[in-house]
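Undergrad: Next one to model:
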Amino acid sequence: MTEEARHQRVFVAGHRGMVGSAIVRRLTSLGYDNIIVRDRQALNLLDQAEVNAFFAEQAIDQVYLAAAKVGGIHANNVYPAEFIYQNLMIQANIIQAAHANDVQKLLFLGSSCIYPKLAEQPMREEALLTGTLEPTNEPYALAKIAGIKLCESYNRQYQRDYRSVMPTNLYGPGDNYHPENSHVIPALLRRFHEATLRGDQEVIIWGSGKPMREFLHVDDMAAASVHVMNLDTPTYQEHTQPMLSHINVGTGEDCTIAELAQTIAKVTGFEGWLGFDPSKPDGAPRKLMDVSRLASLGWSASIGLEDGLRDAYSWFVEHMNEARS
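TA: Okay, the predicted model is just below:
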């Protein structure tokens, strides 16, 4: 990474979210001194005119597009219209404004849910658009697929350098611990924490416990994002097919939900029984990323699951009031 790169004006969209805040932490630790952020009150990413005016004013060099409406199975089932509309609008507004204001480098952050429900495991980048999506989060997945194709289209038509990374399931500091709208790790960390405080003898987990999932600490995701953004163009193009397409980001290892729950029980000190409710949806049977492409580009995850869960749990305990809202 050059000294010139550290002085570029870098806009992190979604800096208050778990991923965006981790990217800001990563850039700051590397000595970046021109990081640009705006909260929702200062910049409405759903408003095309506001976004265009912001880019016209700021002379931005790089964009990390981490802003998104996110949630777990329940939230995706209950609010499908909001998930597809808001994500489509945020992505389209930022990518078009970046192009219109001659921003050459942008990194779009997607999701592993872009792949078909029954994709061959581990899921390779080439699996995109080869089968039916998981119904519970299809609107969100379609929006993320559109983001990839936006980047590819601007690259092809205007020779931009807009890259896409597809993370596996993320967790860590800054996660959403809402009792209904959170993902599996924050939901279970909160549930086990509260059960331990109450002295409960049992915790019931949604689903059968059999589905397998891969989990990546958000600080690893931030490190991977900065790594991919700063690869020189020939190196990046050599390892992506088609040119400037998306790259999976994950650990390359997975576990069952039951095994995850057992580890979270250990981390939170819960000593009771674990039960499962098979009447609740399981989602896809397995979601493991093939991360060989990213490995060939010189990056691999470094934070193990138990260590990462301890870090996430410490953050939750320290930020209890804001995490619960």
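
Undergrad: CA only for contacts and neighbour counts going forward, please
TA: OK.

Undergrad: tell me the secondary structure for Phe108?
TA: Per DSSP: H, G, I helix; E, B strand; the rest coil, the secondary structure class of Phe108 is strand.

Undergrad: doesn't Pro167 make contact with it?
TA: No: counting by C-alpha atoms under 8 Å, Phe108 sits too far from Pro167 to count as a contact (10.7 Å).

Undergrad: For Leu45, give its distance to Ala13.
TA: Using C-alpha to C-alpha, to the nearest Å, Leu45 is found at 9 Å from Ala13.

Undergrad: same check, this time on Trp206
TA: 33 Å.

Undergrad: residue contacts, Ala323?
TA: Residues near Ala323 by C-alpha atoms under 8 Å, 6 or more residues apart in numbering: Gly174, Asp175, Asn176, Tyr177, His178, Phe316.

Undergrad: out of those residues, which are buried?
TA: Buried by 16 or more other C-alpha atoms under 10 Å: Gly174, Asp175, Asn176, Tyr177, His178, Phe316, out of the contacts of Ala323.

Undergrad: can I assume the fifth one sits in a helix?
TA: No: counting by three-state DSSP, His178 is not part of a helix but coil.

Undergrad: what's it in contact with, if anything?
TA: By C-alpha under 8 Å, 6+ apart, the neighbours of His178 are Ala187, Ala323, Arg324, Ser325.

Undergrad: For the comparison step, fold the sequence that follows:
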Amino acid sequence: MTKDSKIYIAGHRGMVGSAIWRALEALGFTNLIGKTSKELDLRNQQLVTDFFNNEKPNIVIDAAAKVGGILANNENPYPFLMENLQIQNNLIDAAHKADVQKFVFLGSSCIYPKFAPQPLKEDYLLTDSLEPTNEWYAIAKIAGVKACQAVRKQYGKDFVSLMPTNLYGPNDNFDLQSSHVLPAMLRKFHEAKNNENASVTLWGSGTPMREFLHVDDLAQAVVFAIENVLPEYLYNVGTGTDVTIKTLAETIQNTVGHNGAIEWDSSKPDGTPRKLMDSSRLRALGWEPKYTLDMGIQNAYDWFQSHQEDYKTVKL
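TA: The predicted model follows:
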């Protein structure tokens, strides 16, 4: 691989894809390719095949997916299953047929069984049943992992899958109807601070524990994967540490400078008590996350403040 190797990043406008683009640009890679969904519908097999035949990329990074929270997954099972299968299958198959030698597939920790032991190890894949509310997305991602493994096993190509923990950072989704817990809290505390430090109501008891990884750390893991030949087909990517939702809320509150009360609505569900990933397999090879949670939240909040025009003020 050289600095002018042609690297196609599918989903380059999203939080993950844009972070990977920034990381590669910063390292001096000069031949990056990105297509918007209007320019290239990844669900269309013929269009994807034509794109690969014309562009002939050396490396492919699949950061494209139909994503959403629990509610969206639960209410739209068919598109979350089918569209994700279409996107990744078209990319993997076209890359294989175009003789791409290095492919990085990005998934999610939801591929692991709902009641798997903590921390989650790569070996727990397909050992038990999934979380029912997002099994449609998870099944699609598992299919992608196994497809890459099959290409690797049968044809000896360097197709590898990275499974990140909960991500956050620049270009995150701060829409309160569809965002994940960390960006939703950032926005809620920001709005409350600007509303005379009004109280902030959060779901559940605050006791569940979650792990959070800054998206730029995931981007560096992707860079690591394309700069090295990794011996296994599947790697978890996380910090190896988790915090309670209560601690997360207090950290965000301090970062934002909100001085009001936090109220916990115990009538709302807590979700899984704990979700921590074992990332020792990748870390043993030399990758390490750089962001502490405090640093990462400050970075994400700075980005949010500089993009406030994209978000209408919510009524608390």
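
Undergrad: tm score of chain vs chain?
TA: The TM-score (TM-score structural alignment, normalised by the length of structure 2) is 0.96; 313 aligned residues with a C-alpha RMSD of 1.4 Å.

Undergrad: if we can go back for a sec, so which of the contacts of His178 of structure 1 is surrounded by the most neighbours?
TA: Ala187 (20 neighbours; other C-alpha atoms under 10 Å).

Undergrad: how about it, what's its partner in structure 2?
TA: Counting by TM-score structural alignment, Ala187 of structure 1 lines up with Ala184 in structure 2.

Undergrad: Can you get me a residue count around Gly28 of structure 2?
TA: Gly28 of structure 2 is flanked by 11 other residues according to other C-alpha under 10 Å.

Undergrad: Quick one: list the elements packing against the helix or strand that contains Pro186 of structure 1.
TA: Here Pro186 of structure 1 sits within helix 184-198, counting by DSSP states H and E. Applying 3 or more C-alpha pairs under 8 Å, 6 or more residues apart in numbering; DSSP states H and E, we find helix 184-198 of structure 1 packed against strand 202-206, helix 257-268.

Undergrad: Return the distance of the first one from the chain's centre.
TA: Between the mean C-alpha point of strand 202-206 of structure 1 and the mean C-alpha point of its chain there is a distance of 26 Å (C-alpha atoms, centre = their mean, to the nearest Å).

Undergrad: which residues in structure 2 does that strand align to?
TA: Aligned by TM-score structural alignment, strand 202-206 of structure 1 falls on residues 199-203 of structure 2.

Undergrad: Excluding residues flanking it in the chain, which one is nearest Asp254 of structure 1?
TA: Glu214 (4.1 Å; C-alpha to C-alpha, 6 or more residues apart in numbering).

Undergrad: Does Glu50 of structure 1 touch Leu43 like I think?
TA: Yes: under the criterion of C-alpha under 8 Å, Glu50 of structure 1 makes contact with Leu43 at 6.7 Å.

Undergrad: How about the contacts made by the residue mapped onto Glu131 of structure 2 from structure 1?
TA: Matched to structure 1 by TM-score structural alignment, Glu131 of structure 2 sits across from Glu134. By C-alpha under 8 Å, 6+ apart, Glu134 of structure 1 lies in contact with Cys113, Pro116, Lys117, Gly283, Ala284.

Undergrad: roughly how far apart are Glu134 of structure 1 and Ile204 of structure 1?
TA: To Ile204 of structure 1, Glu134 of structure 1 is 24 Å away according to C-alpha to C-alpha.

Undergrad: What of His15 of structure 1?
TA: For His15 of structure 1, the distance to Ile204 of structure 1 - C-alpha to C-alpha - is 34 Å.

Undergrad: before we move on, what about Asp161 of structure 1?
TA: Here Asp161 of structure 1 is placed at a distance of 47 Å from Ile204 of structure 1 (C-alpha to C-alpha).

Undergrad: Same drill for the two, tell me which one is more crowded.
TA: Legend: neighbour count by other C-alpha under 10 Å for Asp161 of structure 1 and Ile204, higher for Asp161 (22 against 14).

Undergrad: quick one: what's aligned to the more buried one in structure 2?
TA: Under the alignment (TM-score structural alignment), Asp161 of structure 1 pairs with Asp158 of structure 2.

Undergrad: how close does that match get to Lys97 of structure 2?
TA: From Asp158 of structure 2 across to Lys97 of structure 2, the span is 14 Å (C-alpha to C-alpha).

Undergrad: buried set for stretch 147-167 of structure 2?
TA: Applying 16+ other C-alpha under 10 Å to stretch 147-167 of structure 2 flags 147-149, 151-152, 157-167 as buried.

Undergrad: ditto for stretch 303-322 of structure 1
TA: Leu305, Gly308, Leu309, Arg310, Asp311, Ala312, Tyr313, Ser314, Trp315, Phe316.

Undergrad: Please name the nearest non-neighbouring residue to the second one.
TA: With C-alpha to C-alpha, 6+ apart as the measure, His217 is the residue that lies nearest to Gly308 of structure 1, at 6.0 Å, once sequence neighbours are left out.

Undergrad: List the contacts of that neighbour.
TA: Counting by C-alpha under 8 Å, 6+ apart, the residues that His217 of structure 1 touches are Leu170, Tyr171, Gly172, Ile303, Leu305, Gly308.
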